[in-house]
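*Asks:* what's the 3D shape of this:
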Amino acid sequence: MKLNATSYVDHYTTKDGVRHETPRHFRYICAGKAMKRSECDGQSAYVADKVDCQVIDFLRECFSRIKLTAREVALESRFKAQMTDVKRKIKELEKDSESQKSKLRDLTEEIADALIGNSKFTPDILSMAIEKCKQKIVDNNAEIQELHQRLENQEEELTRIDYYYSQFKSWADEFDKATLERKRMIADELLSEVSVGKGYEVSILMNATYQQFISA
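*Replies:* Take a look at the predicted model:
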């Protein structure tokens, strides 16, 4: 369940009749828990500082690792990994297309039997299956073509990886001096999910685009 950031100010009156207010308090509210719409075992409200501190510590660890990762090493390793992944996907799609073509041949033969009543399938059902196979082959070919284009445009792919590395590195350089609001904006870009459970147990999932640079 998504947490919503809220804030509040407490008021109190002293013996001399003067009304005072406390500094603003920030917290995260789990609407699902508060309204009993969720089965989670966490709380309905969390003190923001306690959550933020854990997230900030996690980000500092990530930043310390990216600072130790040379640009050349990061780009070369990730580029090779991505190109290997592209080639793997092409092989998988080509294998699936061959499987679909084999299935298509079988269905085409089956529909001839269906037309003379010698099949357990109706011509309509077989026609739908044939169209599904044909569409799958078309979709696979389109994706294969796109992946081959990525292999051909290696310089463009390397530029894209370099952009994300540079962005990650710039956040690492500015983070400690940034305002809390800016830190939260950076966290929103770097992290894909932050889950908070009972006892302020925080689980953090990093955006894979940036995780790739600090993975072992």
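*Asks:* please make it C-alpha for all contacts and neighbour counts, starting now.
*Replies:* Noted.
*Asks:* show me what secondary structure element comes after the longest helix anywhere in the chain.
*Replies:* Longest helix of the chain, by residue count under DSSP state H: helix 71-115. Toward the C-terminal end, the helix or strand that comes next after helix 71-115 (DSSP states H and E) is helix 123-152.
*Asks:* give the buried residues for that next one.
*Replies:* Within helix 123-152, the residues that count as buried by 16 or more other C-alpha atoms under 10 Å are 123, 126, 129-130, 133-134, 136-137, 140-141, 144, 147, 151.
*Asks:* now do stretch 77-86
*Replies:* Neighbour counts over stretch 77-86 (16+ other C-alpha under 10 Å) mark 78-79, 82-83, 86 as buried.
*Asks:* next: stretch 18-32.
*Replies:* For stretch 18-32, burial by neighbour count (16+ other C-alpha under 10 Å) applies to 27-31.
*Asks:* equivalent analysis for stretch 98-115, please.
*Replies:* The neighbour-count check on stretch 98-115 (16+ other C-alpha under 10 Å) flags 100-101, 104, 107, 110-111, 113-114 as buried.
*Asks:* quick one: which of those is nearest Lys36?
*Replies:* For the buried residues of stretch 98-115, the residue nearest Lys36 by C-alpha to C-alpha is Gln100; the value is 47.9 Å.
*Asks:* in a strand, Ile214, correct?
*Replies:* No - using DSSP: H, G, I helix; E, B strand; the rest coil, the secondary structure at Ile214 is coil, not a strand.
*Asks:* now do Asp188 against Leu75, distance only.
*Replies:* Asp188 sits 23 Å away from Leu75, going by C-alpha to C-alpha, to the nearest Å.
*Asks:* if you count what's nearby, which of these two comes out ahead?
*Replies:* Shown here are Asp188 and Leu75; by other C-alpha atoms under 10 Å, Leu75 has more neighbours (20 against 14).
*Asks:* here is the second sequence; please produce its structure so I can put it next to the first one:
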Amino acid sequence: MKRVWCLFRVSKKQQVSTDDDIPMQKNACHEFVKNKPNWIITNELYEKGVSGWKKSLNERDEMAILKEGALNKEFDVLLVFMFDRLGRREDETPVMVNFLIQNGIEVWSVKEGQRKIESHVDKLLNYISFWQSDGESQKTSIRVKEAKKQLSEQGYFQGGVAPIGYKIVETSEKHWKNKDRLVKELLPDENESEMIKLIYNLYVNKHMGYRKIADYLNENGYRNRDGKVFVVTTIQRILSNPIYIGFKRYKTAVGGTQPFNENLRIISDELFSQAEQIRNIRSSNIQEQDKSGIPRTGKLLFSGLAYCKYCGSKLTPNYLYRNSKYNNKEGYYKNIIYRYKCPLNKGRLYCDHQQNIWGGKKFDTLIINKIKIILSQFDLRSFLDTSKNMKAELLKLKERNVHNLKKEYLDLTKQHEKLNLEIGKTLIGESSFTPEQLSGTINAIEKQIEVKVSQINSLNKELEKERENYSDVNYLANELENWEQKFNEADEDLKKAMLSRIINKVYLGKNEIEIELNIWLSDYFEGKFN
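*Replies:* This is a model prediction of the structure:
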């Protein structure tokens, strides 16, 4: 009596029935065995929601069970509904069939009969069969991706939950695959999109951090879609999602978003770019334990930007209470005096200088007046010309590096294709290489391809940052026009934000101030103003 193991596989979980079975394949295999008097089914293996093309044999648990069972002589026949249930990869599945047959296992399909390797012709037919399955899978994948890509370009929704700021709307068009369904599209929600604009405005123009924005929304009655309060992670996701400028995220091998769709836009490119720049700076500063770029609170305009000129320490906000007399009535009231203080004025780390406290009101006024004098020398056209030339050269360098990496990537993919074709020759004895040698070489090439893809993605991100910096020059230039008037009309939070965008650090000494401008302005003004 021949012991039969059956393998049932479906690539999508939706194909599995409600009673957790794969009925069509199972019924066909059982009917086939009934016509074989000396066959008996002793084991059934199930692969539910496992792609035979996307996943390699080493990633499939049931393949390991089959190999172990074959080596231990636990069964005599492997039966599948069709051979593509065993796998669809032309570089792996024929090898698996050869392994089973060489270990005394008969490989059968209900629809295609028995697979043999008794001659070169048998091996070639095996290879061609799985090569066709591989090609069909690739074509199906291409068709599905292209259909989704075209629908995305037209603004149609491809499934999932609508991001905050959007709603899902049914169109009158029939679905491309299921004619009983209507195609859906993603559109900005009137109420939620206004909240998205508010969040970006608070982050960029009011210089609030994630926590402060969440608190602001919750205190003012805003709630998430499920009625719950906002948390930091939600704000963080919103401020990093390119969908708000028309690029919906999409999981692809290259890139990370669907084609641009203007109908998805809620905020401007400039506002998103500014938010991206602020996030990158703060992330970098946190990693380096430098919190100068993190949003500042309190009454001092330069808290987080002010440093001691003598020891280089960041000055800390400080205050004291002083009794002040009313002008037009009797009695006294408590007046709060805000100050900058050097933290190293005592203890082991000692700032050896008498000047270690600076009056907040006095020095804030002195610094602002000095900034106004500096910016009075600002010429918009000259600034744009100088900055854009520098950024353009850096941009070209990054683009050349990306181009070179893509060329190397293409060369590796061509080598990979040639090696896959060579596998077919090994199966009919026309190759000077063994399957093991080819497998090792292919694995090495695949690892190199992964490295190149990673490098390309990394450089593309750097390139994108450079492009953002390029647009930031325009944004900063526009903000610097009539800066003094805008500053005088701004509230305290906006003033801090405006100052932090043009200043890197301010050093305070005894009756002296040294201002270090940010990178764009320092290049333009050629250094620091003392």
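*Asks:* quick TM-score on the pair, please.
*Replies:* Here the superposed chains carry a TM-score of 0.55, computed using TM-score structural alignment, normalised by the length of structure 1; 165 aligned residues with a C-alpha RMSD of 4.3 Å.
*Asks:* nearest to Gly42 of structure 1, of the buried residues of stretch 18-32 of structure 1?
*Replies:* Cys30 (8.7 Å).
*Asks:* residue in structure 2 paired with the closest one?
*Replies:* Aligning on TM-score structural alignment places Cys30 of structure 1 opposite Cys342 in structure 2.
*Asks:* ok, now which ones touch that match?
*Replies:* Residues in contact with Cys342 of structure 2 (C-alpha atoms under 8 Å, 6 or more residues apart in numbering) are 307-308, 313-316, 351, 356-357.
*Asks:* how about these, which pair is most distant?
*Replies:* By the measure C-alpha to C-alpha, Thr316 and Cys351 form the most distant pair in these, at 13.8 Å.
*Asks:* Thr209 of structure 1 reaches Tyr163, doesn't it?
*Replies:* No - here Thr209 of structure 1 lies out of contact with Tyr163, judged by C-alpha atoms under 8 Å, at a distance of 10.8 Å.
*Asks:* need the overlap of contacts for the two.
*Replies:* Contacts common to Thr209 of structure 1 and Tyr163, judged by C-alpha under 8 Å, 6+ apart, are absent.
*Asks:* so the residue sitting furthest away from the middle of structure 2, which of the three states?
*Replies:* In structure 2, counting by C-alpha atoms, centre = their mean, Glu330 sits farthest out from the average C-alpha position, at 63.9 Å. Secondary structure state of Glu330 of structure 2, per three-state DSSP, is coil.
*Asks:* please enumerate the strands of structure 2.
*Replies:* Applying DSSP state E to structure 2 gives strands spanning 2-10, 39-48, 77-80, 106-109, 113-115, 166-174, 182-188, 306-308, 316-325, 332-341, 357-359, 503-509, 512-517.
*Asks:* export the ones you listed as a markdown table, with columns for distance to Asp493 of structure 2.
*Replies:* Below are those laid out as a markdown table (distance: least, C-alpha to C-alpha, whole Å):
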| stretch | distance to Asp493 of structure 2 |
| --- | --- |
| strand 2-10 | 58 |
| strand 39-48 | 56 |
| strand 77-80 | 69 |
| strand 106-109 | 72 |
| strand 113-115 | 75 |
| strand 166-174 | 29 |
| strand 182-188 | 29 |
| strand 306-308 | 17 |
| strand 316-325 | 16 |
| strand 332-341 | 17 |
| strand 357-359 | 20 |
| strand 503-509 | 15 |
| strand 512-517 | 20 |
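*Asks:* so which of these gets nearest Val232 of structure 2?
*Replies:* Here strand 166-174 is closest among the strands of structure 2 (C-alpha to C-alpha), at 19.9 Å.
*Asks:* give me the stretch of structure 1 that the closest one matches.
*Replies:* Counting by TM-score structural alignment, strand 166-174 of structure 2 falls onto no part of structure 1.
*Asks:* how much does that strand deviate in direction from strand 182-188?
*Replies:* Interaxial angle of strand 166-174 of structure 2 relative to strand 182-188 (axes from the mean of the first three to the mean of the last three C-alpha atoms, to 10 degrees): 150 degrees.
*Asks:* against which helices or strands is strand 166-174 of structure 2 packed?
*Replies:* Applying 3 or more C-alpha pairs under 8 Å, 6 or more residues apart in numbering; DSSP states H and E, we find strand 166-174 of structure 2 packed against strand 182-188.
*Asks:* the residue nearest to Gly331 of structure 2 when sequence neighbours are not counted and Gly359 of structure 2, how far apart?
*Replies:* Leaving aside its chain neighbours, Gly331 of structure 2 sits nearest to Lys325 (6.1 Å; criterion: C-alpha to C-alpha, 6 or more residues apart in numbering). Noted for Lys325 of structure 2: a distance of 20 Å to Gly359 of structure 2, by C-alpha to C-alpha.
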